[in-house]
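Engineer: Fold the following and give me the result.
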Amino acid sequence: MMVLYSGTTCPYSHRCRFVLFEKGMDFEIRDVDLFAKPEDIALMNPYNEVPILV
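Structural biologist: Model prediction:
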């Protein structure tokens, strides 16, 4: 199953959610606090930004 790391107020994250829902993909959403990002976000994305689809 895919995991979408997403910010609740990030418009790019919302776009990813819309596309995944419309395509009927099986995925899990993990909301990320954009002001206190966990360290594993930097390991998955060198820009340390969301959205990240794994």
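
Engineer: alpha carbons only for contacts and neighbour counts from here, please
Structural biologist: Noted.

Engineer: And the next helix or strand past whichever helix in the chain runs longest?
Structural biologist: In terms of residue count, the longest helix belonging to the chain (DSSP state H) is helix 11-23. Using DSSP states H and E, the helix or strand that follows helix 11-23 in sequence is strand 27-31.

Engineer: Could you pull out the buried residues of the very next helix or strand once past that following strand?
Structural biologist: Following strand 27-31 in sequence order, the next helix or strand is helix 39-44 (DSSP H and E). Of the residues in helix 39-44, I41 count as buried by neighbour count, 16 or more other Cα atoms under 10 Å.

Engineer: Please generate a structure for the following sequence too, so the two can be compared:
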Amino acid sequence: MPKKPAENVRSTPFNMRVRPAIKAAAEQMAADDRRSVASWIELLIEAEAERRAAANKG
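Structural biologist: From the prediction side, this is the model:
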């Protein structure tokens, strides 16, 4: 398997505290999408960044 480019290597920890109900919801939604919670949150952040960039363009 080829190595990932350096910018795609997950090496920075991201710790956060949330209410138990939020954690449970995130775990369920990630499982529904067959993803880890970390991967699922990463996609959410990327999607929101794209949405904001598009909104700022016009």
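
Engineer: Give me the TM-score for this pair.
Structural biologist: TM-score of the superposed chains, computed with TM-score structural alignment, normalised by the length of structure 1, equals 0.32; 29 aligned residues with a Cα RMSD of 3.4 Å.

Engineer: what comes up buried for the strand or helix carrying N56 of structure 2?
Structural biologist: Using DSSP H and E, N56 of structure 2 falls within helix 37-57. Of all the residues in helix 37-57 of structure 2, those buried under the rule 16+ other Cα under 10 Å are V37, W40.

Engineer: repeat for stretch 20-34 of structure 2
Structural biologist: A26, E27, A30.

Engineer: From those, pick the one nearest S39 of structure 2.
Structural biologist: A30 (8.0 Å; Cα to Cα).

Engineer: Distance check, that closest one against I45 of structure 2.
Structural biologist: For A30 of structure 2, the distance to I45 of structure 2 (Cα to Cα, to the nearest Å) stands at 14 Å.

Engineer: what number of residues lie near R17 of structure 1?
Structural biologist: 19 (other Cα atoms under 10 Å).

Engineer: hang on, I meant S13 of structure 1
Structural biologist: Number of residues near S13 of structure 1 (other Cα under 10 Å) recorded here: 20.

Engineer: neighbouring contacts of the helix holding N56 of structure 2?
Structural biologist: The contact list for helix 37-57 of structure 2 (Cα atoms under 8 Å, 6 or more residues apart in numbering) reads A26, E27, A30, A31, D33.

Engineer: can you do 6 Å?
Structural biologist: Outside of helix 37-57 of structure 2, the residues within contact range by Cα atoms under 6 Å, 6 or more residues apart in numbering are E27, A30.
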